[in-house]
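Asker: sequence and predicted structure are below.
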Amino acid sequence: MQEVKIIVTPIDFSDNAKMIADSAAYVAGKFGAELHLVFVVQDFEDYTGFFVPPVNLPNLTKELLESAQQRMEEFTESCRETATAAGVATLRSKVLNGDVAEEILSYTEEIGGNMIIMGTHGYKGLERIMFGSVADKVVKTACCPVLTINPYRQNCGVQN
């Protein structure tokens, strides 16, 4: 197995995102690895057959990217203390645009990522039906180990 030096962690700004990022920071600290937090703005142009897109779709995408970048900067700062305490020397963040699973995999390959740590749950309801399970796609097609965290099954089997 290749040495783990760069860990990629997709986040979705959900209520569980901080817990996933903190868990990834813990693992990154144990490996002495860099931690890259990524958020992908879904590319809705692929779904124009399902709905009539607004006339100004490029403007909407630009606004979503700008908003996501601002949220990512705030989120990364909120994770910095935990990451530092866990021993993570390098914490980076990136906002991408496109198919969520494909962008996660492409970015991981581009930076030479050795591991992906991600939550098992993100989209719910209709969004999950439209977009499918991102974690499932990543696990099935990644060229590196993928550690998934089910945020709803914390402390399984742990007795207090």
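Answerer: That came in fine, so what should we check first?

Asker: when you work out contacts or count neighbours from here on, use the C-alpha atoms and nothing else.
Answerer: Will do.

Asker: hang on, isn't L96 packed against T61?
Answerer: No. Here L96 does not reach T61: they are 11.2 Å apart, not a contact under C-alpha atoms under 8 Å.

Asker: nearest residue to V95 other than its sequence neighbours?
Answerer: Distances taken as C-alpha to C-alpha, 6 or more residues apart in numbering place F39 nearest to V95, at 4.9 Å, with adjacent residues excluded.

Asker: structure two is appended below for comparative analysis:
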Amino acid sequence: MSQIPGSTFQPKKILVPMDFSVSSIAALATASQIALQFRAEIYLLHVIPMLPVVTGLEFPTAFYPRQEFLADAEKDSGKRFADFVTNLSNQGVQAFSKVEVGNDVVGNVLLMLEREHADLLVISTHGMSGWRPVVFGSIAEKVVKLAECPVLLLRSEKPVDIKASEGGK
């Protein structure tokens, strides 16, 4: 990968928001190539959605307690990130990771961009179409609109409809 003549953009801190999907792992692979090229650091972020507090309803005793869910999700995310950080380190890329809890994933991403002074954001889309992204909006789309640094948006393939691919069986 050679540098473009006359190019002045040389990222030193790259933020990669991850949800551990195939597309976010592919975004990490792309970010690691960029980091190697420019000797940049990678900052990984995973935001665990906070479960809403529901009152006045009786749940079965098997209902997963909120604090236990968050603790387990943070622990699992930390283990996954430890593997990614080790892998990146073995490639010669310095990496850091952060797991946060919150309902505003976009806000968390933007805060981390600012907090770490990241100068490049590498994020993937999930290739969804139809009503869902129209109603709920795309995290990637919102981040692209609001980020104050360059954003590399990697489009992943559309999810395959298993029933359609099996001929409706």
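Answerer: All right, it came through fine. Please read all numbers here as calculations on a predicted model, not as lab measurements.

Asker: now what about the TM-score between them?
Answerer: Superposed pair, TM-score by TM-score structural alignment, normalised by the length of structure 1: 0.73. Supporting alignment: 142 aligned residues with a C-alpha RMSD of 2.9 Å.

Asker: quick one: map the residue nearest to V95 of structure 1 onto structure 2.
Answerer: Alignment note (TM-score structural alignment): F39 of structure 1 maps to H46 of structure 2.

Asker: pretty sure its match is in a helix, no?
Answerer: No. H46 of structure 2: not assigned to a helix; according to DSSP: H, G, I helix; E, B strand; the rest coil it is strand.

Asker: tell me, how many residues neighbour it?
Answerer: Counted with other C-alpha atoms under 10 Å, the neighbours of H46 of structure 2 add up to 22.

Asker: how close does it get to S165 of structure 2?
Answerer: H46 of structure 2 is 32 Å from S165 of structure 2, where distance means C-alpha to C-alpha, to the nearest Å.

Asker: ignoring the adjacent residues along the chain, who's closest to the corresponding residue of structure 1 for L88 of structure 2?
Answerer: Alignment note: L88 of structure 2 maps to A83 in structure 1; criterion TM-score structural alignment. Leaving aside its sequence neighbours, A83 of structure 1 sits nearest to A25 (C-alpha to C-alpha, 6+ apart; 5.0 Å).

Asker: which residues touch the residue mapped onto that neighbour from structure 2?
Answerer: Under the alignment (TM-score structural alignment), A25 of structure 1 pairs with S32 in structure 2. Residues in contact with S32 of structure 2 (C-alpha atoms under 8 Å, 6 or more residues apart in numbering) are 42, 88, 93.
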